[in-house]
Each structure stands twice: as structure tokens, then as C-alpha cells.
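>>> Below: sequence and its predicted model.
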Amino acid sequence: MQTPHALAALTALSHASRLAAFRELVQAGPDGLSVGELRDRLGLPPATLSAHLNVLRAADLVQDERDGRVIRVRAHYARMNALIDYLTENCCAGAACGPVPQCAPSKKGSKP
């Protein structure tokens, strides 16, 4: 990840509602949540949530997909992991400090 992309992601996450939305989506796993489910969990007005999701989309932290009349929003795990890698790239001044965990959620019911 390049610095401008990391800055965009960190800027997008620097608001309490956007961070809460992203964390809910990470917790939801690869199936994500419908916009309505996310709105209910966060207690945000529809227009406010839409604006926050637009910022997260612009930073490529979330992706969405239309399923009939429902829009499902998912965390973009590869982008999240790239940000974590960027932030820990020079961890421990180059000394071995252990592997940085990566998030690779599996579909419900599937074996790793």
C-alpha cells in the first residue's frame, strides 16, 4: 500500500460513526450486512449512514452489491490487511517480533 492510500483509509476511519460501521462489517464476516441491518445496529439516519458509507467506499474499505432490492455491504478485508501491513511494515525496527495476524474470514459453516 502506498502512503496516499493509507492516509485515505485512516482518514475514512477517523470518524466515530465510520469506524463503528467498519467494525460492524468486519465482525459480520464475508456475508456483510444489508444497509438496513447496518443502519439498525448503528442507529443512524439513512442519509447519514449513506454519507459515511460513501467515504468508506472512496477509501476502498467497503464494497457493496445489489441483491434485488437489498444492498449488501461488506468489509474489504484485503484492503484492511494491506493497511495493517503498511502500519506494521517496520515493526520492531526490523527485529523479529512475530507474525502480524491477517484476517481471512470464512463463509459460515465452511472449514478453514
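Yes, it's here.
>>> going forward, measure contacts between C-alpha atoms and count neighbours the same way
Noted.
>>> before we move on, which element is Glu65 in?
Element membership for Glu65 (DSSP states H and E) is strand 62-67.
>>> which outside residues touch the following helix or strand past that strand?
Once the chain leaves strand 62-67, the next helix or strand it forms, by DSSP H and E, is strand 70-75. Strand 70-75 has contacts (CA atoms under 8 Å, 6 or more residues apart in numbering) with 22, 25-26, 29-35, 61-66.
>>> Most neighbours among those, please name it.
Highest neighbour count within the contacts of strand 70-75: Phe22, with 25 neighbours (other CA atoms under 10 Å).
>>> The closest residue to Arg66 other than its chain neighbours and Val35, how far apart?
Closest residue in space to Arg66, ignoring its immediate chain neighbours: Arg72 at 6.3 Å, by CA to CA, 6 or more residues apart in numbering. The spacing between Arg72 and Val35, counted by CA to CA, to the nearest Å, is 6 Å.
>>> ditto for Val73
Val73 is 6 Å from Val35, where distance means CA to CA.
>>> Could you tell me which residues touch both of those two?
Common neighbours of Val73 and Val35 (CA under 8 Å, 6+ apart) do not exist.
>>> also this one, for the comparison:
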Amino acid sequence: MTNDLSTQNAAQALAALGHEARLDVYRLLVRAGVEGLNVGEIGEQLNLPASTMAHHLRSLVQAGLITQERQGREILNRPDFTVMNKLTDFLTEECCSGVVRLCGAGK
């Protein structure tokens, strides 16, 4: 199976996840599932100040890892599971397909 996620997009997503607070936010949203969480709920669950939440969420949105939807006065944040799965596939799609001595083939 060929993954349609580019190396550049994968690098952007991994860079966004390379910050401890953003990784915590993303994992929390994955646990919340398709229902998502609003900004206040995320800050409350992770004890993160509101002053930094916008920055972290913006990075995750720009990387394509989460989506945001305005619902009245709140902004609902949800993980994009399609992108998450594409990133995981990107990281594993070439496992054991080219470095024979490292993969144990031919033993």
C-alpha cells in the first residue's frame, strides 16, 4: 500500500508532536475521540495555561493533526484520525524492505 502523505507533511506533523505540551494535547484529544474537547477542557485536563493553548493548538492544526470547529462561543478540537493513521503508515510502510542484513532476511 502506498501512503499519500509526503515526507514534508510527515516531518511537519512529527515536528508538531515533538513538543511535550503538544504531544500531551494530541494524546488527550485521541483519548477523547471524535467527540473532541474545547480549549478550556484541554487546559483543565492538562493544567496548561490558556495563554499557551492557542499556540500549541495552532501548531497541531497547521500540521493537519487536529481540526477545529466553532460551536457558539467555544472551539471544539478533534484529532484527525485519517491523518494520524497516514502518519503511522508512513513511518512503518517500508519496514524490512531494503536493508536485508538488518531485517534478518536470507537466514
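Yep, that arrived. Model, not experiment: these values are computed from the prediction.
>>> which residues of the second structure fall in helices?
Along the second structure, counting by DSSP state H, helices occupy 7-17, 20-32, 39-46, 50-62, 81-92, 100-103.
>>> Can you find the partner of Ser34 of the first structure in the second structure?
In the second structure, the residue paired with Ser34 of the first structure is Asn38, using TM-score structural alignment.
>>> ok, back up a step: tell me how many other residues crowd the residue nearest to Arg66 of the first structure.
Residues lying near Arg72 of the first structure (other CA under 10 Å) number 18.
>>> quick one: the residue nearest in space to the middle of the second structure and Gly72 of the second structure, what's the gap?
For the second structure, the residue nearest the mean C-alpha position is Leu65 (4.1 Å; CA atoms, centre = their mean). In this view, Leu65 of the second structure and Gly72 of the second structure are 23 Å apart by CA to CA.
>>> likewise Met84 of the second structure?
Distance, Met84 of the second structure to Gly72 of the second structure, by CA to CA: 27 Å.
>>> of the two, who's got more company?
Per other CA under 10 Å, whichever of Met84 of the second structure and Gly72 has more neighbours is Met84, with 17 against 7.
>>> circling back: tell me which residue of the first structure matches up with the residue nearest to the centre of the second structure.
In the first structure, Leu65 of the second structure lines up with Leu61, judged by TM-score structural alignment.
>>> Return the residues in contact with the closest residue in space to its match that isn't next to it in sequence.
By the measure of CA to CA, 6+ apart, the closest residue to Leu61 of the first structure outside its immediate chain neighbours is His76, 5.1 Å from it. His76 of the first structure sits next to 60-63 when contact means CA under 8 Å, 6+ apart.
>>> And these, which is closest to Pro45 of the first structure?
Pro45 of the first structure has its nearest neighbour among the contacts of His76 of the first structure in Val62, at 19.0 Å by CA to CA.
>>> Run a quick neighbour tally on the closest residue to the closest one other than its chain neighbours.
Closest residue to Val62 of the first structure apart from its sequence neighbours, by CA to CA, 6+ apart: Ala75 at 4.5 Å. By other CA under 10 Å, the residues close to Ala75 of the first structure number 27.
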